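Give the three-dimensional model of this entry:
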Amino acid sequence: MKLIKNIQSIAKEVLRQEAEAVRNLIELIDDEFENCVYAILNSGGRVVISGVGKSAIVGQKIVATLNSTGTPALFMHAADAIHGDLGMIQNNDVVIVISKSGDTAEIKVLVPLLKRTGVTMIAMVSNKDSYLAKNSNFILHAFAPLEADPLNLAPTTSTSVTMALGDALAVCLLEARGFTHDDFAKFHPGGSLGKRLYLKVCDIYPNNALPVVPSHATLHEVILEMTSKRLGATAVQNDSGQMEGIITDGDLRRMLNEHERTGILNLKACDIMTTSPITVGPDEYAVNALEIMQSRSITQVVVVEEGNVLGFVHLHDLLREGLV
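As a prediction, this is how the structure comes out:
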């Protein structure tokens, strides 16, 4: 195996070139880019993305990003389009054709067929003087003068630029459509990402025991409640059922350090509890409850609504749900 001396230098140079090319895109965002956004928004149809080779792979990623952010999209391979897949295109669709050169054989075959359908066509292309660019309604200028490999052949910089431009387009469409956190959650229900977006405290606490004692409960009653419910804490409420505080195993340890052993049996829950504990409402997102626990270095929070104790959410619950 040939020993390569400058592996780290080569890798850094690749990243530098790609980062510089993406950074240069900023100057290319102009009225034409804005026109592309409005063309998609006003079409009433879907975005159909097409390309060949590495452009096809990048196109599929852009399709996935658009679909997940509220813009209906699908992928049509340029080579398959001339063998029947053109039938997926509807009159009000917008077709984005991706090609670095804009002059490949497949693209030159595809473009006249697309123009015949009457759809709005956007060229995502590096060469603005290409056949594709000249025959499209709009241009997304994905300029990439050089690839990052020493032969200037392997699609590297150009694919990075194209993907970044696709992300910019998707986010602009997301903003224009008023796409919300809840909308995003609807499209991402699976896995830990989905749970971070839609799982709420009310989905968790009913599965836990509810340790609660009256404010006049004895130390013996407090300990029995905490150990039997196995959450390491108990809520304390008054005679009206309103929460007054919380007792954790940490409170018990501090109580033992601060009081003579002979006097602790006379203590009541109200003497031990921490008043004004950290609480969350039942409609709070579980991920926010996790952030509260992490920021306060605690392992559980009490779920309270209008002063009434509903339950507990423990750090272990969030671990089980894959949020940590």
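
contacts and neighbour counts: CA atoms only from here.
Will do.

quick one: the strands in the stretch 51-200 of the chain?
Ranges of strands within the stretch 51-200 of the chain are 73-77, 94-99, 120-125, 138-141, based on DSSP state E, counting those that start in this stretch.

Export these as JSON lines, with columns for distance to Gln8 and mean neighbour count.
Converted to JSON lines, the strands of the stretch 51-200 of the chain look like this (distance: least, CA to CA, whole Å; neighbours: other CA atoms under 10 Å):
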{"stretch": "strand 73-77", "distance to Gln8": "36", "mean neighbour count": "21"}
{"stretch": "strand 94-99", "distance to Gln8": "31", "mean neighbour count": "27"}
{"stretch": "strand 120-125", "distance to Gln8": "31", "mean neighbour count": "26"}
{"stretch": "strand 138-141", "distance to Gln8": "31", "mean neighbour count": "23"}
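
ok, Val324 - contacts?
Counting by CA atoms under 8 Å, 6 or more residues apart in numbering, Val324 touches Leu318.

show me the contacts for the spatially closest residue to Cys172 that is not a sequence neighbour.
Leaving aside its chain neighbours, Cys172 sits nearest to Val37 (7.2 Å; criterion: CA to CA, 6 or more residues apart in numbering). Val37 makes contact with Leu169, Cys172, Leu173, according to CA under 8 Å, 6+ apart.

Can you turn the buried part of these into a PyMOL selection?
In PyMOL, this line selects whichever of the contacts of Val37 come out buried by 16 or more other CA atoms under 10 Å:
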select buried, resi 169+173
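
Here is a second sequence; please produce its structure as well for comparison:
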Amino acid sequence: MNIANNITQTAKKVLEAEAQAIARLANFIDESFEACVKTILQIKGRVVVTGIGKSANIAQKIVATLNSTGTPALFMHAADAIHGDLGMIQSDDFVICISKSGNTPEIKVLVPLLKRKGSRLAAMVSSTDSYLARCADFILNANIEREACPHNLAPTTSTTAALALGDALAVSLLEARGFSSEDFACLHPGGSLGKRMYLKVADIYPQNQVPRVTEQAPLKEIIIEISSKRLGATAVLTENKKNLIGIITDGDLRRMLNKYDTIEGIRASDIMTPSPLTIEASAYAVEALVLMQNKSITQLVVTKSGEFAGFIHLHDLLKEGLV
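Alright, predicted model coming up:
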């Protein structure tokens, strides 16, 4: 067997083993898990997640997920806890301790100290008859049959299972709190993800010029308006300049040259695309992006309470990092 086949088979075995372990966790979601969620919902303090070794790395990710989904949380390394960091825990806090065996020396030292502080304790363990599990108020069962490591030594499946169980906990809390996409946006204001959640068309389009002509505008006026306003298009309004009736783009001008033998006397109403696509100023900018992508266009007419207000261009969305 060549080395490429060995690599492929090994990688598939690992993924299949970990997928099966995660699927198996569904059988362990029980009254203790439910009681743990309900207790966290009622606490006045924070959720403190702790562990040692690879479990500490998983604890940090779970803390990040909890914080981003509306559950205040912080990370405490189990080894540092017994050298001073225990002071960060208050009596109103809820502690989740992650340990595959539940019997590591640091955990055995830490648990009595946590109980002395009066904190409620949940054990996320693979071994439910371990020291940690016996001392805990709640058990989050992350049991696995074996690691994906061929020697059954390196934390692989166990850390994946703990990570997935942490996600199940965070999402259960999210839904129980009624945490909305708007709430999520408030906690993620930075980067493209945040902008997708809160940036609106009204935040962007006012920076653009407002190209517009009336339906009787001659060709020269149309070309000057499109060129000077630099958006590749102009809105076409009724003679009273109140009602939007069409749009003329660079493409419409090119098609005009193919359609007409002479361009003398051409008016806006002759070459415009009637009833153009529009988007309300109150819509999210990402909605404008999706509409442009679906229709293969680069600009949209913006309306405000149904009336023409301006344009938003694909380049605006590119500059905001939404694409």
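
May I ask which helix or strand encompasses the residue nearest to Cys172 of structure 1?
Assigned by DSSP states H and E, Val37 of structure 1 belongs to helix 31-43.

Have a look at how far, on average, that helix is from structure 2.
Once fitted to structure 2, helix 31-43 of structure 1 is off its aligned match by 1.0 Å on average (mean CA distance after the TM-score superposition for structure 1).

From the chain's centroid, how far away is that helix?
Centroid separation for helix 31-43 of structure 1 versus its chain: 25 Å, with CA atoms, centre = their mean, to the nearest Å.

quick revisit: tabulate the strands of the stretch 51-200 of structure 1 (JSON lines), appending distance to Ile26 of structure 1.
As requested, the strands of the stretch 51-200 of structure 1 are arranged in JSON lines below (distance: least, CA to CA, whole Å):
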{"stretch": "strand 73-77", "distance to Ile26 of structure 1": "25"}
{"stretch": "strand 94-99", "distance to Ile26 of structure 1": "19"}
{"stretch": "strand 120-125", "distance to Ile26 of structure 1": "15"}
{"stretch": "strand 138-141", "distance to Ile26 of structure 1": "11"}
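
Find me the equivalent region of the one helix or strand Asn288 of structure 1 maps to in structure 2.
Assigned by DSSP H and E, Asn288 of structure 1 belongs to helix 286-296. Aligned using TM-score structural alignment, helix 286-296 of structure 1 spans residues 285-295 in structure 2.

how close does the matching stretch sit to structure 1?
Mean deviation for stretch 285-295 of structure 2: 0.6 Å (mean CA distance after the TM-score superposition for structure 1).

buried ones in that stretch?
So for stretch 285-295 of structure 2, counting by 16+ other CA under 10 Å, buried means Ala285, Val286, Ala288, Leu289, Leu291, Met292.

next one: stretch 221-231 of structure 1
Quick answer for stretch 221-231 of structure 1 (16+ other CA under 10 Å): Val222, Ile223, Glu225, Met226, Leu231.

Would you mind listing the outside residues contacting it?
For stretch 221-231 of structure 1, contacts defined as CA under 8 Å, 6+ apart pick out Ala209, Leu210, Pro211, Val212, Val213, Gly232, Ala233, Thr234, Ala269, His314.

Kindly report the same for stretch 150-169 of structure 2.
17-18, 21-22, 25, 37, 54-55, 58, 61-62, 65, 98, 100, 124, 126, 140, 142-144, 146-149.

mind redoing it with 6 Å?
Residues outside stretch 150-169 of structure 2 that contact it (CA atoms under 6 Å, 6 or more residues apart in numbering) are Glu18, Ile22, Ile58, Ile62, Ala142, Glu147, Ala148.

ok, now stretch 282-296 of structure 2?
Applying CA under 6 Å, 6+ apart, the contact partners of stretch 282-296 of structure 2 are Arg196, Leu199, Lys200, Val201, Ala202.

again, only using 10 Å
Outside stretch 282-296 of structure 2, the residues that touch it by CA atoms under 10 Å, 6 or more residues apart in numbering are 195-205, 277-281, 297-305, 312-314, 316-318, 320, 322-323.

roughly how far apart are the residue nearest the centre of structure 1 and Ile292 of structure 1?
In structure 1, the C-alpha nearest the mean C-alpha coordinate belongs to Leu193, at 6.5 Å (CA atoms, centre = their mean). Going from Leu193 of structure 1 to Ile292 of structure 1 by CA to CA, to the nearest Å gives 19 Å.

What sits closest to the residue in structure 1 that Ala148 of structure 2 lines up against if chain neighbours are left out?
In structure 1, Ala148 of structure 2 lines up with Ala148, judged by TM-score structural alignment. Spatial nearest neighbour of Ala148 of structure 1, chain neighbours left out: Val14 (5.3 Å); criterion: CA to CA, 6+ apart.

Surely that neighbour is within a helix?
Yes. Val14 of structure 1: assigned to a helix according to DSSP: H, G, I helix; E, B strand; the rest coil.

whereabouts in structure 2 does the biggest helix by length in structure 1 align?
Longest helix in structure 1, counting residues (DSSP state H): helix 157-177. Using TM-score structural alignment, helix 157-177 of structure 1 lines up with residues 157-177 of structure 2.

superposed on structure 1, where does that stretch end up, distance-wise?
Stretch 157-177 of structure 2 versus its aligned partner: 0.6 Å mean (mean CA distance after the TM-score superposition for structure 1).

in that stretch, what's buried?
Per 16+ other CA under 10 Å, stretch 157-177 of structure 2 contains these buried residues: 157-167, 169-171, 173-174.

chain center to that stretch: distance?
Mean C-alpha position of stretch 157-177 of structure 2 versus that of the full chain (CA atoms, centre = their mean) differs by 16 Å.
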